[in-house]
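Engineer: this is a predicted model, with the sequence first.
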Amino acid sequence: MIQQTVLEQLSTVFRIRDLGKPRFFLGIEAVDAAGTIVLSQKRYITELLRRAGMESCKPLATPASPSTQAASHDSDAFEDPTPYRQLVGSLMYLLITRPDLAYSVNRLCQFMHNPAQGYWGALKRVFRYVKGSLDIGLRITPSVVPVLHAFSDSDWVGCSVDQKSTGGYAVFLGPNLLSWVSRKQRTVARSSTEAEYKALANVAAEVTWIQSLLRDLGLLLAAVPVLWCDNLGATYLCSNPIFHARTKHVELDYHFLRDKVSTGALKVKFVSTHDQLANIFTKPLSAARFAELRHKLGVVPSPRQLEGEY
């Protein structure tokens, strides 16, 4: 088994002891059922709701509303922003097992330096969603053939404050979500193709690092990693060797990603918006769409919750 091989290799360098299957570590519970592990932070969430005074709040189906802005930045600033900063900082720890919170928490973190009163409502909405999804966690399942693939997406000019785009990606090893990000891009994109291409360059860097890590662990991939993008312009740009006026300003990212594609280290393919899993990291979604993508990411009810043990 790969697990045993890794342990044996580590034991030749470090003094280690095999403690068996994981159970509870740093606030993360590993629930095992029929070979599938669900990583859950239910105890941490329960304590967090108590600290926020929202143990009995009414649950919601999504952490952000698709019909309105997350909050108004025109409202008055907090006299004491400490509670806001403490609660948002605590939510960041949930991202270890809850990728479905990535977009909302990223949005709240952008105003930590000077939060307005209006963002308190957005923060409370996230807690109400967490209350309603207390028993879900990140599923980890065995994979016979290690295949690395990733989804990349961008919401062009998604922020009404500074007109910057939000980029996100999800990297999978087999059926398991391995790495994910929701992050505002550092520069203003002049086209949706540019915004999507920058997001592709970011996930290409992440996949390259994961490839290097897997090689160090002695795990050889069965195929070339595939990056899925729902923007045809960005997809064509990866394999088009000809520069033109509209792409000169993204030359640095172009060369990095273009070299990866031309050498065969990565493949970039088009995927329809309906099948774009990274949508959940770039924009608020309807309840049905959010639940669909959350399930496809592997965020599912804990086996104990399904069995009624909670």
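Structural biologist: That came through, no problem. Note that this is a predicted model, so its numbers are computed, not measured.
Engineer: from here on, contacts and neighbour counts on C-alpha atoms
Structural biologist: OK.
Engineer: which positions within the longest helix along the chain qualify as buried?
Structural biologist: The single longest helix within the chain, with elements called by DSSP state H, is helix 192-216. Residues of helix 192-216 classed as buried by neighbour count (16 or more other CA atoms under 10 Å): 192-204, 206-207, 210-211.
Engineer: next, the residue minimising distance to the centre of the chain: secondary structure please.
Structural biologist: The chain has W180 as the residue nearest its centroid, 3.1 Å off, counting by CA atoms, centre = their mean. Of the three states, W180 takes strand according to DSSP: H, G, I helix; E, B strand; the rest coil.
Engineer: quick one, what contacts it?
Structural biologist: P99, G168, Y169, A170, V171 (CA atoms under 8 Å, 6 or more residues apart in numbering).
Engineer: so which of those residues belong to strands?
Structural biologist: In this view, the contacts of W180 that belong to strands under DSSP state E are G168, Y169, A170, V171.
Engineer: what number of residues lie near the first one?
Structural biologist: Translated: G168. Applying other CA atoms under 10 Å, we find 29 residues neighbouring G168.
Engineer: hang on, isn't it packed against S182?
Structural biologist: Yes - using CA atoms under 8 Å, G168 is in contact with S182, at 4.4 Å.
Engineer: got any residues that touch both of those two?
Structural biologist: What both G168 and S182 touch, as defined by CA under 8 Å, 6+ apart, is the set F281, T282.
Engineer: distance to S133 for the contacts of W180 - can I get that in JSON lines?
Structural biologist: Converted to JSON lines, those look like this (distance: CA to CA, whole Å):
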{"residue": "P99", "distance to S133": "13"}
{"residue": "G168", "distance to S133": "22"}
{"residue": "Y169", "distance to S133": "22"}
{"residue": "A170", "distance to S133": "21"}
{"residue": "V171", "distance to S133": "23"}
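Engineer: which one of those is nearest to L7?
Structural biologist: Compare each of the contacts of W180 with L7 using CA to CA and the shortest gap goes to V171, at 24.5 Å.
Engineer: helices of the stretch 201-310 of the chain, residue ranges please.
Structural biologist: 232-237, 251-262, 287-296, 303-307 (DSSP state H, counting those that start in this stretch).
Engineer: T36 is nearest to which of these?
Structural biologist: Nearest of these to T36, taken as CA to CA: helix 303-307 at 9.0 Å.
Engineer: the closest one - contacts with which helices or strands?
Structural biologist: Contacts defined by 3 or more CA pairs under 8 Å, 6 or more residues apart in numbering; DSSP states H and E place helix 303-307 against strand 28-33.
Engineer: which element follows the strand it packs on toward the C-terminus?
Structural biologist: Scanning forward in sequence from strand 28-33 by DSSP states H and E, the next helix or strand is strand 36-40.
Engineer: next up, a second structure to put side by side with the first:
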Amino acid sequence: MIITGNDLSGIQELKDFLSQQFEMKDLGHLSYFLGLEITHSTYGLYITQAKYASDLLSQAGLTDMSQYLSAPRSTHYAAVLRILRYLKGTIFHGLFYSTQSPLVLRAFSDADWAGDPTDRRSTKGYCFLLGSSLISWRSKKQTFVARSSTEAEYRALADTTSELLWLRWLLKDLGVSTFSATPLYCDKQSAIHIAHNDVFHERTKHIEIDCHFIRYHLVHGALKLFFVSSKDQLADIFTKSLPTRRTRDLIDNLKLVSHPP
């Protein structure tokens, strides 16, 4: 069990009560949990997976090639080696959560279009920041082949909206105010236009459920859509391969550091 909070006396009372009811041991400050290594400082928390990455590198010969496992080729093996080399070079990279970060939620949603040359499915990605702290992110191939870049982006927006609603509920349950709409940033003007347009036509009927879903929560104030230029789209890193400098810029903006401040 992990107990957190600012009320130290209340935490101690809870631990005393639990120790009377169950056999338990106080392990002190959290330092390792589910593969995550946590370092505490007066400035915040630094979370890394260095041990997990090291174990993965040591077992590189057993690495799963996912969708190409049944018939791997030399190009797939080269891709696996590239990933492992990246892990080796970033083994001590971790996320920093500042104690000064404001409790304001914002979201970024993105998708490439037909980026997989094998099946032409698109990759969707999103990330959520609480102030300057990255708290949720995802990168996944879409289930269906999108017939346009707008469709790919809109389906990504729908998935991002689902996560947004859950995070707003979680924050509210933790006592964080969620009265104002959560800003959701997208770099596709046409997708934003569809979300604000209550007239369906031939081009959007195949994503009609997603349209209704996003528009409902847009109208009821859970989210507010904003256009963001591609260069400022933080979710870009979760949808495609990027040049080195662009990757480094996004990593810096997501507060991914190689050592705690």
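Structural biologist: Ah, there it is. Please read these numbers as outputs of a predicted model, since none were measured by experiment.
Engineer: circling back: looking at the helices of the stretch 201-310 of structure 1, which is nearest to F24 of structure 1?
Structural biologist: For the helices of the stretch 201-310 of structure 1, the distance to F24 of structure 1 is smallest for helix 303-307, at 14.4 Å, taking CA to CA.
Engineer: quick check: buried residues in that closest one?
Structural biologist: P303.
Engineer: chain center to that helix, what's the gap?
Structural biologist: Distance of helix 303-307 of structure 1 from the chain centroid (CA atoms, centre = their mean, to the nearest Å) equals 25 Å.
Engineer: check the gap between the residue nearest to the centre of structure 1 and A234 of structure 1 for me.
Structural biologist: For W180 of structure 1, the distance to A234 of structure 1 equals 20 Å [CA to CA, to the nearest Å].
Engineer: aligned to the residue nearest to the centre of structure 1, what sits in structure 2?
Structural biologist: Matched by TM-score structural alignment, W180 of structure 1 corresponds to W137 in structure 2.
Engineer: ok, how many other residues are close to the counterpart of T244 of structure 2 in structure 1?
Structural biologist: Under the alignment (TM-score structural alignment), T244 of structure 2 maps onto A287 of structure 1. For A287 of structure 1, the tally of surrounding residues (other CA under 10 Å) stands at 15.
Engineer: kindly report the same for V257 of structure 2.
Structural biologist: The number of residues packed near V257 of structure 2 is 18, by other CA under 10 Å.
Engineer: aligned to it, what sits in structure 1?
Structural biologist: Taking TM-score structural alignment, V257 of structure 2 has V300 as its aligned residue in structure 1.
Engineer: out of the helices of the stretch 201-310 of structure 1, flag the one nearest V226 of structure 1.
Structural biologist: helix 251-262 (10.0 Å).
Engineer: tell me which residues touch the aligned residue in structure 2 for L237 of structure 1, please.
Structural biologist: Using TM-score structural alignment, the partner of L237 of structure 1 in structure 2 is I194. Neighbouring residues of I194 of structure 2 by CA under 8 Å, 6+ apart: C211.
Engineer: doesn't R15 of structure 1 lie inside a helix?
Structural biologist: No - under three-state DSSP, R15 of structure 1 sits outside any helix and is assigned coil.
Engineer: V38 of structure 1 versus the residue lying closest to L217 of structure 1 once chain neighbours are set aside, what's the distance?
Structural biologist: Nearest residue to L217 of structure 1 in three dimensions, chain neighbours excluded: V6, at 6.9 Å (CA to CA, 6 or more residues apart in numbering). Per CA to CA, V6 of structure 1 is found 21 Å from V38 of structure 1.
Engineer: same deal with D230 of structure 1?
Structural biologist: On the measure of CA to CA, D230 of structure 1 and V38 of structure 1 end up 30 Å apart.
Engineer: those two - which one has more neighbours?
Structural biologist: Taking neighbours as other CA under 10 Å, D230 of structure 1 and V38 compare with V38 leading, 25 against 22.
Engineer: need the counterpart of that one in structure 2.
Structural biologist: In structure 2, V38 of structure 1 lands on Y46 (TM-score structural alignment).
Engineer: how about H255 of structure 1?
Structural biologist: Taking TM-score structural alignment, the alignment pairs H255 of structure 1 with H212 from structure 2.
Engineer: number of residues surrounding its match?
Structural biologist: 15.
Engineer: so what's M92 of structure 1 closest to, chain neighbours aside?
Structural biologist: Among residues not flanking M92 of structure 1 along the chain, V105 sits closest, at 6.8 Å (CA to CA, 6+ apart).
Engineer: now L225 of structure 2
Structural biologist: L225 of structure 2 sits nearest to L184 (CA to CA, 6+ apart), 5.0 Å away.
Engineer: need the contact list for the one you found.
Structural biologist: Each residue near L184 of structure 2 by CA under 8 Å, 6+ apart is listed here: R106, A107, F108, S109, L223, K224, L225, F226.
Engineer: let's go with 10 Å and repeat that
Structural biologist: 105-109, 126-128, 157, 160-161, 164, 223-228 (CA atoms under 10 Å, 6 or more residues apart in numbering).
Engineer: could you measure from it over to V257 of structure 2?
Structural biologist: 25 Å.
Engineer: return the residues in contact with the match of H255 of structure 1.
Structural biologist: A158, A195, D198, F200, L218.
Engineer: how about L130 of structure 2?
Structural biologist: L130 of structure 2 touches Y97, S101, P102, L103, V104, L105, R106, A107, S136, L171, counting by CA under 10 Å, 6+ apart.
Engineer: so what corresponds to the last one in structure 1?
Structural biologist: Which is L171 of structure 2. Using TM-score structural alignment, L171 of structure 2 pairs with L214 in structure 1.
Engineer: now the residue nearest to that match when sequence neighbours are not counted: how far from L173 of structure 1?
Structural biologist: Nearest non-adjacent residue to L214 of structure 1, counting by CA to CA, 6+ apart: L220, 7.0 Å away. L220 of structure 1 sits 12 Å away from L173 of structure 1, going by CA to CA.
Engineer: hey, what's in contact with both of those two?
Structural biologist: Taking CA under 10 Å, 6+ apart as the contact rule, L220 of structure 1 and L173 both touch V145, P146, V147.
Engineer: what's the local residue count around the last one?
Structural biologist: The burial count assigned to V147 of structure 1 is 17, neighbours taken as other CA under 10 Å.
Engineer: quick check on the contacts of L184 of structure 2: which are buried?
Structural biologist: By 16+ other CA under 10 Å, these give 105-109, 126-128, 157, 160-161, 164, 223-225, 228 as buried.
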